[in-house]
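1. the following block contains a protein sequence and its predicted model.
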Amino acid sequence: MRTVWLWTAVIFVLDQLSKIWVVHVMDLATKLSIDVWPPFLNFRMAWNYGINFGLLAGDAPATRWILISVAIGIVLFVLVWMRRDPPGRAGLVFAGLLIGGALGNVVDRLLYGAVADFLNMSCCGFDNPFAFNVADIAIFVGAIGLALFPGSKNAS
């Protein structure tokens, strides 16, 4: 479980520091847009009140607390799974990525009422209208990793 906690901490800190830096220090919350390396990487401020791609978006307090509860439920489920039936080291890393990302987005919902998304990437004539954050990347990689590459049993 140390591996899970280590990666949870790494992702959580990286996510929160990136949000503090970009949203507050670089003042993206006010500027709303910063071109970093157009069109490949841009910062576009997006307060996400829903889940991925704005699904289930609503500014209602009930939506916020339901999404916080679902995220905490998923974190607890993954922790119990890792404790009861630990996969290989790779599976523990993927679990840490997923948990760290989920907790990073929970903190956003608690602090701001929404998740701070700011990364926007486009390429090759495709103009991506969506923004995401480090936590979203970690959740995606962690979930795919747990589904496809759980690793061998009996890891430390």
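-> Structure received. Since the model is a prediction, treat every value here as computed from it, not as a measurement.

2. going forward, measure contacts between C-alpha atoms and count neighbours the same way
-> Fine.

3. grab the nearest non-local neighbour of the residue nearest to the spatial centre of the chain.
-> The structure's the chain has its C-alpha centroid closest to residue 135; by Cα atoms, centre = their mean the separation is 2.0 Å. What sits nearest to residue 135 in space, not counting adjacent residues and going by Cα to Cα, 6 or more residues apart in numbering, is residue 101, at 3.8 Å.

4. the helices in this structure, which residues?
-> With helices called from DSSP state H, the chain shows them at 2-19, 28-31, 61-84, 89-112, 134-148.

5. mean neighbour count, these: which tops it?
-> Looking across those with neighbours counted as mean count of other Cα atoms under 10 Å, the highest average goes to helix 89-112: a mean of 24.

6. related to what we said a few turns ago, how much space between the residue nearest to the centre of the chain and residue 88?
-> With distances taken as Cα to Cα, to the nearest Å, residue 135 is found 23 Å from residue 88.

7. alright, now check it against this:
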Amino acid sequence: MATVKKTVFTLKRSASIVPWLGIAALVILLDQLSKITIAKTFAYGQSKTLTSFFNLVLAYNKGAAFSFLAAEGGWQRWLFSAIALGAALFILFLLKRHAGQRLFCTALALVLGGALGNLIDRVIYGHVIDFLDFHVGGWHWPAFNIADSAICIGAALFIIDELRRVNR
């Protein structure tokens, strides 16, 4: 009887990663659908003003955040792909290990989905498709996408989770 209970407990524990993978999959799906839609609707560099502070634009980023290393010769594509893959594997390990920590795992799932969304772009196109362009006056933030947004929200949730943990 004790063996049966232990097996059931193990199965429940390993299955608890599923909701977090579902969040990551949803981020990837929304990210890829939005990028495909923009890529089919816009020409490279084309912009459409939606409000006084927001445009849609088709931009390509061969670098990392804020176009870091974008002007390099192409090696950065593989470096950032390897980093994303390594991060994804580490996040999967953390999700499995801490599956019961809701806020922490939500943050991990958002980062995982964002990293894999941008990894898909790097592998298929050689660059990341960005299209969200916010601006104030003549100043523009670098264009970004849903994957980038998920990563930023995940990072903010990490900070909140850590602050909550420290205050306990």
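-> Right, received. Where do you want to start? Being a predicted model, the structure only gives us computed values, none of them experimental.

8. superposed, what's their TM-score?
-> Superposed pair, TM-score by TM-score structural alignment, normalised by the length of structure 1: 0.85. Supporting alignment: 148 aligned residues with a Cα RMSD of 2.0 Å.

9. residue in structure 2 paired with the residue nearest to residue 135 of structure 1?
-> In structure 2, the residue matched to residue 101 of structure 1 (TM-score structural alignment) is residue 114.

10. pretty sure its match sits against residue 154.
-> No - in terms of Cα atoms under 8 Å, residue 114 of structure 2 does not count as a neighbour of residue 154; the distance is 9.1 Å.

11. circling back to that earlier point, for residue 121 of structure 1, find the nearest of the helices of structure 1.
-> Comparison of these against residue 121 of structure 1 by Cα to Cα identifies helix 134-148 as nearest, at 12.7 Å.

12. hmm, back to that, check contacts around the match of residue 101 of structure 1.
-> Under the criterion of Cα atoms under 8 Å, 6 or more residues apart in numbering, the contact partners of residue 114 of structure 2 comprise 24, 27-28, 31, 146-151.

13. out of these, who's nearest residue 12 of structure 2?
-> For the contacts of residue 114 of structure 2, with residue 12 of structure 2 as the reference and Cα to Cα as the criterion, the closest is residue 24, at 19.9 Å.

14. isn't the closest one right up against residue 107?
-> No - applying Cα under 8 Å, one finds residue 24 of structure 2 not in contact with residue 107, separated by 9.9 Å.

15. which one of the helices of structure 1 lies closest to residue 48 of structure 1?
-> Proximity to residue 48 of structure 1, assessed across these by Cα to Cα, is greatest for helix 89-112 (9.2 Å).

16. distance from the chain centre to the closest one, please.
-> On the basis of Cα atoms, centre = their mean, to the nearest Å, helix 89-112 of structure 1 is displaced by 6 Å from the centre of the chain it belongs to.

17. give the contact list for residue 8 of structure 2.
-> For residue 8 of structure 2, no residue meets the contact criterion (Cα under 8 Å, 6+ apart).

18. so the host helix or strand of it versus helix 75-97, what angle?
-> With secondary structure defined by DSSP states H and E, residue 8 of structure 2 is part of helix 2-15. Taking axes from the mean of the first three to the mean of the last three Cα atoms, to 10 degrees, one finds that helix 2-15 of structure 2 is oriented at 150 degrees with respect to helix 75-97.

19. in helix 2-15 of structure 2, what's buried?
-> For helix 2-15 of structure 2, the buried set under the neighbour-count rule, 16 or more other Cα atoms under 10 Å, is empty.

20. kind regards, and thank you for your time.
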